[in-house]
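Colleague: Prediction below, plus the sequence it came from.
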Amino acid sequence: MSATTTPIRIPLASGQSVSGLLCTPESPSACFVFAHGAGAGMGHAFMASLANALAERGVATLRFQFPFMEEGSKRPDPPAVAQAAVRAAAAEAAQRLPGVPLFAGGKSFGGRMSSQAQAQGGIDGVRGLIFVGFPLHPSGKPATSRAEHLAQVSVPMLFLQGTRDALAELELIEQVTSGLGDRATLVVIDGADHAFHVLARSGRTDADVIAQLADECARWLAAH
């Protein structure tokens, strides 16, 4: 399916603006406001590959820069600043694609900031959240406190988690999603780490993983 990627500017409530990339297939079935992680921006190869794969499945994406990434800083924004950027990006997506079902979330930090925004007052128009590697805890420090706010999220949530993710021990992410009941769907990506890389000896490639992630997203989006 052919798609068009358009660079845009997204105005923030602070008066600043950030860069965005709107990838739109013909007659999109949904739009995913796709926030990046703490270590790389919206142009990272993983972000671009997954956005393209989703477009092939009829799903539009709006990638955007958090203010710290726009400014070239390595220090992630405070939660309130990041959450405001998520809300601004969602509002921009709704304006540019009126009537298209809207979902939010993202890779690691971006997903967690989206869930915090949804827990603290909500994101207008968003029907559900997608976490591409939810960062449940720091590496080597297993805990579930970072997920406590998810109890305040009322919309459906999709968790895409690798079995080798050092930031989300599988047993703990299973515990978290089970506790959320019917709101949460957990999809386990065998052999993938937090960056969704797989080892060569697995017999799979990173491209295979991207395709699986896109398939799982598209299937879940169609159901919601």
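Modeller: Looks like it came in fine. Numbers count the residues shown, from 1 in each chain.

Colleague: okay, CA-based contacts and neighbour counts for the rest of this
Modeller: OK.

Colleague: Show me where the protein has its helices.
Modeller: Ranges of helices within the chain are 45-56, 67-70, 79-96, 109-119, 170-179, 206-223, based on DSSP state H.

Colleague: structure B:
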Amino acid sequence: MTEAVETDAGPARITWHRARRPRLVLAVSHGAGGGIEARDLQALAGALPAHGVSVALVEQPWRVAGKKLAPAPKTLDTGWRGVWPALAAPGLPVISGGRSAGARVACRTAAELGAHAVLALSFPLHPPGQPEKSRAAELLGAGVPTLVVQGGNDPFGRPAEFPAAPEGTYDLVEVPYGDHGFAVPKRAEISQERALELITDGVLKWTGSLG
């Protein structure tokens, strides 16, 4: 089911993949260079509803409008805030999530929106080749239980680059060989299918642990 939502940044769109007996809503948005067709978002939408988690794939207003370049972070946050009431409408706890730029949005807004938790897919810890420009503060400042799912070869931040943090701040699942889009090379020791299973299995285990 697709739902149009008006926001102060323009019309957004939610594509719902509903669980038969949902206990949680996982809302995930795309990055700055792609849409909800991303392999990880589609894998989650296909796997989680059978386990009681409704998945809401959110398209930011700039994507709905057909633009090719994402706006400033402040505008992305505005769009996400505008969609939130529709995500919370089922009356269930909502996990705020996204990939890449969408993960940053989820972290920045989680506390104010009352998110149950944050799922950060391919969190862009720093621009490629510029580790000194760290965005760790956004991740560490989410204020709710957070799961990072990161490719082992992500140029925006490999798992080993992520900062140590107090227990309970965030957990990290590594997808070996994965790049920023979780693509794995053909010579890798795991298949593309297995890489996506690591994502869905990791997220399912984590959602099951949330109180």
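Modeller: Nice, thanks for sending it over. What you are looking at is a predicted structure, and each value in this text was computed from that prediction instead of being measured.

Colleague: TM-score for this pair?
Modeller: With the length set by TM-score structural alignment, normalised by the length of the second structure, the two chains reach a TM-score of 0.91; 210 aligned residues with a C-alpha RMSD of 1.8 Å.

Colleague: re the thing from before, point out the one among the helices of the first structure that comes closest to Pro142 of the first structure.
Modeller: helix 170-179 (7.8 Å; C-alpha to C-alpha).

Colleague: For the helices of the first structure, state which one has the densest average packing.
Modeller: Using mean count of other C-alpha atoms under 10 Å, the stretch among the helices of the first structure with the largest mean neighbour count is helix 109-119, at a mean of 26.

Colleague: Now do it and helix 79-96, the angle between them.
Modeller: Interaxial angle, helix 109-119 of the first structure versus helix 79-96 (axes from the mean of the first three to the mean of the last three C-alpha atoms, to 10 degrees): 80 degrees.

Colleague: counterpart of Ser209 of the second structure in the first structure?
Modeller: Using TM-score structural alignment to pair residues, one finds that Ser209 of the second structure aligns to Ala223 in the first structure.

Colleague: ok, its match to Ile173 of the first structure distance?
Modeller: 22 Å (C-alpha to C-alpha, to the nearest Å).

Colleague: Just give me the residue closest to the centre of the first structure.
Modeller: Gly106 (1.3 Å; C-alpha atoms, centre = their mean).

Colleague: isn't that one right next to Pro135, touching?
Modeller: No - applying C-alpha atoms under 8 Å, one finds Gly106 of the first structure not in contact with Pro135, separated by 10.9 Å.

Colleague: Report the set of residues contacting both of these two.
Modeller: With contacts taken as C-alpha atoms under 8 Å, 6 or more residues apart in numbering, Gly106 of the first structure and Pro135 have Arg112 as neighbours in common.

Colleague: circling back: what's the match for the residue nearest to the centre of the first structure in the second structure?
Modeller: Correspondence of Gly106 of the first structure to the second structure, assessed by TM-score structural alignment: Gly98.

Colleague: next one: Gly128 of the first structure
Modeller: With TM-score structural alignment as the criterion, Gly128 of the first structure matches Ala117.
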